[in-house]
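[1] Fold the stuff below for me.
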Amino acid sequence: ELTGRFPQYADLIAAYWPRWLETIPAPLPGMLDLVADLDARGVPQFAITNFGAEFWAMFRPTAPVFDVFTDIVVSGIEKLTKPDPAIFAVALARFDLGPGDGVFIDDRADNVAASNAAGLVGHVFVDAADTRSWLKGIGLV
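    Here you go, the predicted model:
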């Protein structure tokens, strides 16, 4: 699709795809432990990601952290992106959550505001320690 729109960059676009995974940073410090701790406590974990479908298919097998997630809504599959309220509606339905039944953590305040409007309890991610403290305050860790 991109090469059709930008034929002058076809060589660069072709070179990017097979090396795309190299652009993904390592997990943020403390986050793998936090996910593991939530899993050990039996807290169901879900995700909403703005990954494109083709990139998610490539990335997901390289990220075993997501093995403990019950379900993941992928923007590229749903054709919706955060902070669109529709993606939160899809997630709540798929995750079988009602208002106030789930938390949403994201590094973008607009996504958190949209999650709050959808009935989730949102928290703006700053770092793992701050998130752990917030989750402890609501009794999840």
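[2] drop to CA atoms for contacts and neighbour counts, all remaining ones
    Noted.
[3] Quick one: the helices in this structure, in order.
    For the chain, helices defined by DSSP state H occupy the ranges 2-5, 10-16, 31-40, 53-59, 75-78, 85-95, 109-118, 128-137.
[4] Of those, which is nearest residue 24?
    With C-alpha to C-alpha, the closest approach to residue 24 among these belongs to helix 53-59: 8.8 Å.
[5] Here is a second sequence; please produce its structure as well for comparison:
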Amino acid sequence: MAIKAVVFDFGGVLIDWKREYVYSRLIPDETERQWFLDHVCKMEWVVQQDGGQTIAEGTAELIAKFPEHEALIRAFYERWPEMLGGVLTDGVALVDTLDAAHVPLFGLTNWSAETFPYAWENYPVLRRFREVIVSGRVGVVKPAPAIFALMRADIERHLPGVEPHELVFIDDNLHNAEAATALGWHGVHHTSAARTATKLRELGLPV
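    A predicted model of the protein is given here:
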């Protein structure tokens, strides 16, 4: 059966986001920097804010655990825009091609509700989707099934009766892609735009 909609993750697929863009300046030594990113401002902590915890709360909690790193911890969100390296042009090209073919497109992202508005204003590609679910706004993060249920409900408002096997989800995080597949969607692990395009063609999409 034909694919009826494609859902895009944003960070790592359409937008270049890396903590290292800030911390390579703040912690020049690679070993020290990696330790800090693995143990202090680690991704598990970032996901707490992506799930709805406020930046103020998250920052205060982490400073309480690592008071000796207060300045570096505060820099995470104070300098957060510097972690954005711009659009990933090959990923945006996939959006362009699918949009030109009138394939319904949707967005599903793990992102803090407090930082997402900056990206929304500065990266017009994010405004090209029929619906966008931001984890920080709904209080649940990928790969939880609940956020996919919310996405599907939004899609159904545009495409009544759509079934999971008629949906494609593209994410650079393997666990998130696998979660979509477990729910009956076509989860595509995005490692490069070329490989994603090949997978989309295999599913019958015009890319």
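[6] In a markdown table, list the helices of structure 1 along with mean neighbour count and distance to residue 69 of structure 1.
    Output for the helices of structure 1, formatted as a markdown table (neighbours: other C-alpha atoms under 10 Å; distance: least, C-alpha to C-alpha, whole Å):
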| stretch | mean neighbour count | distance to residue 69 of structure 1 |
| --- | --- | --- |
| helix 2-5 | 10 | 32 |
| helix 10-16 | 12 | 29 |
| helix 31-40 | 15 | 9 |
| helix 53-59 | 13 | 15 |
| helix 75-78 | 15 | 16 |
| helix 85-95 | 17 | 11 |
| helix 109-118 | 19 | 19 |
| helix 128-137 | 15 | 17 |
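[7] Out of these, flag the one nearest residue 67 of structure 1.
    helix 31-40 (10.4 Å).
[8] tell me the angle the closest one makes with helix 128-137.
    20 degrees (axes from the mean of the first three to the mean of the last three C-alpha atoms, to 10 degrees).
[9] what does helix 31-40 of structure 1 correspond to over in structure 2?
    Using TM-score structural alignment, helix 31-40 of structure 1 corresponds to residues 91-100 of structure 2.
[10] mind checking how far the matching stretch is from the chain centre?
    Offset of stretch 91-100 of structure 2 from its chain centre (C-alpha atoms, centre = their mean, to the nearest Å): 17 Å.
[11] Could you do stretch 20-40 of structure 1 as well?
    Distance of stretch 20-40 of structure 1 from its chain centroid, counting by C-alpha atoms, centre = their mean, is 11 Å.
[12] Just the endpoints, please. Distance across that stretch?
    End-to-end distance for stretch 20-40 of structure 1, by C-alpha to C-alpha, to the nearest Å: 32 Å.
[13] Need the contact partners of it.
    By C-alpha atoms under 8 Å, 6 or more residues apart in numbering, the surrounding residues in contact with stretch 20-40 of structure 1 are 44-45, 58-59, 65, 68, 127-129, 132, 140-141.
[14] try 6 Å
    The list of residues contacting stretch 20-40 of structure 1 from outside it, by C-alpha atoms under 6 Å, 6 or more residues apart in numbering, reads residue 128.
[15] returning to that earlier point: would JSON lines of the helices of structure 1 with distance to residue 101 of structure 1 be doable?
    Below are these laid out as JSON lines (distance: least, C-alpha to C-alpha, whole Å):
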{"stretch": "helix 2-5", "distance to residue 101 of structure 1": "40"}
{"stretch": "helix 10-16", "distance to residue 101 of structure 1": "40"}
{"stretch": "helix 31-40", "distance to residue 101 of structure 1": "16"}
{"stretch": "helix 53-59", "distance to residue 101 of structure 1": "27"}
{"stretch": "helix 75-78", "distance to residue 101 of structure 1": "22"}
{"stretch": "helix 85-95", "distance to residue 101 of structure 1": "9"}
{"stretch": "helix 109-118", "distance to residue 101 of structure 1": "11"}
{"stretch": "helix 128-137", "distance to residue 101 of structure 1": "14"}
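[16] so what's the residue most central in space within structure 1 up against?
    For structure 1, residue 49 is the residue whose C-alpha lies nearest the centre (C-alpha atoms, centre = their mean; 3.5 Å). By C-alpha under 6 Å, 6+ apart, residue 49 of structure 1 lies in contact with residue 74.
[17] Repeat that for the one 4 residues further on.
    Shown here is residue 53 of structure 1, whose contacts under the criterion C-alpha under 6 Å, 6+ apart are 76-77.
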